[in-house]
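> I'd like to go over a predicted model; first the sequence, then the structure.
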Amino acid sequence: MIETPQETIMMMVNDEQRFALHLINNSKKLSFDRYAYSRYKYGDSNQAKQFGQELCTGFLEKYHDFILSSNQQFMAISSPRSIVPPAAYYIFQTFLEKLNHFLQSNGRPPALEHTIQRIGTIAEDYSSLSRGERFDRLIDERYSIDCQPLTNKSLLFIDDIRITGMHEMNIIRLLNASQIYNARLFLYYAQLINDQIPSSFEHELNRCAIDNLEQLLTIIHNPAATFQINTRVLKEILRSNLSELDQFLHSISVDLISKIYYACLACNYQTIKIFADSLNYMHRCLQQRQNE
């Protein structure tokens, strides 16, 4: 019997080591604050810091002996990113800071940071796609990694949530293609473990507190949130209709409009057809506000 590519990848995934701070078996009863998670996904960097600290605390508690006895230096790798990071990168930053404080306190070398470069992206909200649709998008989610710095390193892959495992599959495929066979551990703030819960649960979780640009303003205008641009925020803005976009742009500073616009260009979103009208409108608005 010939295995399909998906079956082959699933076999590789099942052999991987992973740790999740929160396991999701019931979508109605979570062991973390779903509304805080939603705010984190839409740029609340202070909430990201809290999640990063919690994840590292759980990791240190479970793997304390392994961390201190390992004869290899750790290489921490965040979820794949381009110039503008996804929300998970802000969890990663705090996780790495806390881990390195622990390592330094115990006379161990610090964990180093490495990056998987995201070469392609998709216009859709990934969290709204079914498992099959996510697998079909793997071809558009192209990654690359510099192998040389990984020699004699133990790899830690840090992300916010594992729903179907498709991103993990893509990373595993990249590692195998690059002949990277280092010891590795995948770390998640949360993991869905009930196959009866549809993958669309992730979409509902992401948007339970922030469902439109007006609600996004509650994070932007809240000093305690310390708003940070991420790729989810950019795509949410670009997918909005022009009326909603106009109201949003006139509710934020010229400086923030400029940062959002040039972040979109840095991500090459101007090459995605469905984003073109919103980007052109944003550019005209930016020029008008600057002239004023």
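Looks like it came in fine. Residues are numbered from 1 along each chain as shown.
> going by C-alpha atoms from here, please, whenever you check contacts or count neighbours.
OK.
> OK, contacts around the residue lying closest to residue 89 once chain neighbours are set aside?
Leaving aside its sequence neighbours, residue 89 sits nearest to residue 78 (Cα to Cα, 6 or more residues apart in numbering; 6.1 Å). Neighbouring residues of residue 78 by Cα atoms under 8 Å, 6 or more residues apart in numbering: 88-89, 92, 114-116, 157-159.
> in strands only, show me those.
Judged by DSSP state E, the subset of the contacts of residue 78 located in strands is 114, 157-159.
> highest neighbour count among those?
residue 158 (29 neighbours; other Cα atoms under 10 Å).
> Three-state assignment for residue 185, please.
Under DSSP: H, G, I helix; E, B strand; the rest coil, residue 185 falls in the strand class.
> follow-up on the earlier one: export the contacts of residue 78 to a markdown table and tack on distance to residue 198?
Formatted as a markdown table, those follow (distance: Cα to Cα, whole Å):
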| residue | distance to residue 198 |
| --- | --- |
| 88 | 22 |
| 89 | 25 |
| 92 | 27 |
| 114 | 32 |
| 115 | 30 |
| 116 | 28 |
| 157 | 25 |
| 158 | 23 |
| 159 | 20 |
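> ok, residue 170 - contacts?
Counting by Cα under 8 Å, 6+ apart, residue 170 has contacts 138, 141, 143.
> report the separation between the residue nearest the centre of the chain and residue 44.
Geometric centre of the chain, nearest residue: residue 88, 3.5 Å, by Cα atoms, centre = their mean. Taking Cα to Cα, to the nearest Å as the measure, residue 88 falls 11 Å from residue 44.
> A further structure is provided below for comparison with the first:
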Amino acid sequence: MMTTTYSLHKITDTGNFGFCPDDYSRFKFGDDEVAERFGIGLAEGFIKAYLENGPVPQLVVVSSPYSFIPTATFAMKNHFVFRLNRWLAIHGHPVLQETKVHRTITYKEDYGELDAAQRLKLIGNDSFHIDKAFLEGKKILFLDDIRITGGHEKMILKMVDTYDLQNDIYLLYYAELQNKNIHPNIENYLNYHFVKSIFHLEKIIQQEQFFINTRLVKYILNYDYESFCIFLQNQSDKFINLLYNMALGNGYHTIEAYQKNLNFISNYLFNSKHKSVQHGN
């Protein structure tokens, strides 16, 4: 078993990330156009670093763990797969397979605000699950968008030990914090570089390439009620239904901090349906 870590961008200086902070923020809140650029960039970097000069076995790609609502990394993973599959097919290698890491716990805290110890404490009670039999004899590519303290990586490797996986493993990141003098909350700086308020989400949600994710849903449900109500009334019924379905799928209706905003959505959808029936639609 061999474990290899690869990151496309190495963060050593807060004045030069190697990528646009606004783009990263938009990506974290569902901009699929940015996710496409990130996924293609990571795939091309990985091909050049590890695949060009030798045989390529069956690879299995695994996005960052999630319950029901995908993470932003899942959108990046899609485009990573599309780009890598084209290269694999052209060169006569087997195309990627996919599987999922299941997680059991969801939390409302903003991970990007925390230091290393707080991150480990928050996710330490979580458990990750994967299909060991499906992975037998294959190389695994674990994808994530950014490595800050390695907290999630520790959980992945703990899962690897628990399941006694003997596979060769690649841990792939779009970016990695390598300067330990930079506080881990630099992640929060990047996450919110473009999204300063709920109203900045409109430029992302209303564009053609949009992919709903966990961060976006939690951010909206946790926002102050008055602003949330104004924001929601400017969105399409299609988006509001999607938001509600995703929130229920992740069990967010059981989290007290989200219930007031979710009740507003539920009432809004019920009233919209009632009015539609009244008018014969």
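Here it is on my side, so go on. Just so we're clear, the structure is a prediction, and the values are computed from it rather than from any experiment.
> superposed, what's their TM-score?
Once superposed, the chains reach a TM-score of 0.94 (TM-score structural alignment, normalised by the length of structure 2), with 274 aligned residues with a Cα RMSD of 1.3 Å.
> re the thing from before, and the residue nearest to residue 89 of structure 1, what pairs with it in structure 2?
Structural alignment (TM-score structural alignment) places residue 78 of structure 1 against residue 63 in structure 2.
> same thing with residue 99 of structure 1?
Using TM-score structural alignment, residue 99 of structure 1 sits opposite residue 84 in structure 2.
> and for its match, the neighbour number?
Neighbours of residue 84 of structure 2 (other Cα under 10 Å): 19.
> checking it next. Helix, strand or coil?
Following three-state DSSP, we place residue 84 of structure 2 in the helix state.
> excluding its backbone neighbours, what's nearest it?
residue 43 (5.7 Å).
> neighbours of the aligned residue in structure 1 for the one you found, how many?
Mapped onto structure 1 by TM-score structural alignment, residue 43 of structure 2 lines up with residue 56. The local packing of residue 56 of structure 1 (other Cα under 10 Å) involves 24 other residues.
> same deal with the one 4 residues further on?
The local packing count at residue 60 of structure 1 equals 17, with neighbours defined by other Cα under 10 Å.
> and it, what element?
helix 45-69 (DSSP states H and E).
> what residues sit buried inside that helix?
With burial defined by 16 or more other Cα atoms under 10 Å, the residues of helix 45-69 of structure 1 counted as buried are 45-60, 67.
> ok, now stretch 27-46 of structure 1?
Neighbour-count burial for stretch 27-46 of structure 1, counted by 16+ other Cα under 10 Å, picks out 34, 36-46.
> one more: stretch 206-213 of structure 1?
In stretch 206-213 of structure 1, the ones that count as buried by 16+ other Cα under 10 Å are 206-207, 209-210, 213.
> and if you look at stretch 176-195 of structure 1?
Quick answer for stretch 176-195 of structure 1 (16+ other Cα under 10 Å): 184-192.
> please apply the same query to stretch 53-72 of structure 2.
56, 59-72.
> what about the residues you listed, which are in strands?
Among the buried residues of stretch 53-72 of structure 2, the ones falling in strands (DSSP E) are 59-62.
> all strands for the stretch 101-250 of structure 2, in order.
102-103, 128-129, 139-147, 169-177 (DSSP state E, counting those that start in this stretch).
> hang on, the earlier thing: hmm, residue 87 and the residue nearest to residue 84 of structure 2 touching each other?
No. Counting by Cα atoms under 8 Å, residue 43 of structure 2 sits too far from residue 87 to count as a contact (9.4 Å).
> what ranges does structure 1 have for its helices?
5-14, 34-41, 45-69, 88-105, 131-136, 166-177, 201-207, 213-220, 231-239, 242-249, 254-266, 276-291 (DSSP state H).
> reformat those as CSV; add distance to residue 27 of structure 1.
Output for the helices of structure 1, formatted as CSV (distance: least, Cα to Cα, whole Å):
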stretch, distance to residue 27 of structure 1
helix 5-14, 23
helix 34-41, 10
helix 45-69, 19
helix 88-105, 21
helix 131-136, 17
helix 166-177, 20
helix 201-207, 7
helix 213-220, 23
helix 231-239, 22
helix 242-249, 31
helix 254-266, 33
helix 276-291, 34
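> so which of those helices comes closest to residue 153 of structure 1?
helix 45-69 (12.6 Å; Cα to Cα).
> the closest one to helix 88-105, inter-axis angle?
Interaxial angle, helix 45-69 of structure 1 versus helix 88-105 (axes from the mean of the first three to the mean of the last three Cα atoms, to 10 degrees): 40 degrees.
> okay, angle between helix 45-69 of structure 1 and strand 153-162 too, please.
Going by the same axes, to 10 degrees, helix 45-69 of structure 1 makes 140 degrees with strand 153-162.
> quick one on the thing from earlier: quick one: contacts for the match of residue 99 of structure 1?
Listed by Cα under 8 Å, 6+ apart, the contact partners of residue 84 of structure 2 are 43-44, 47, 95-96.
> cool, thanks, signing off.
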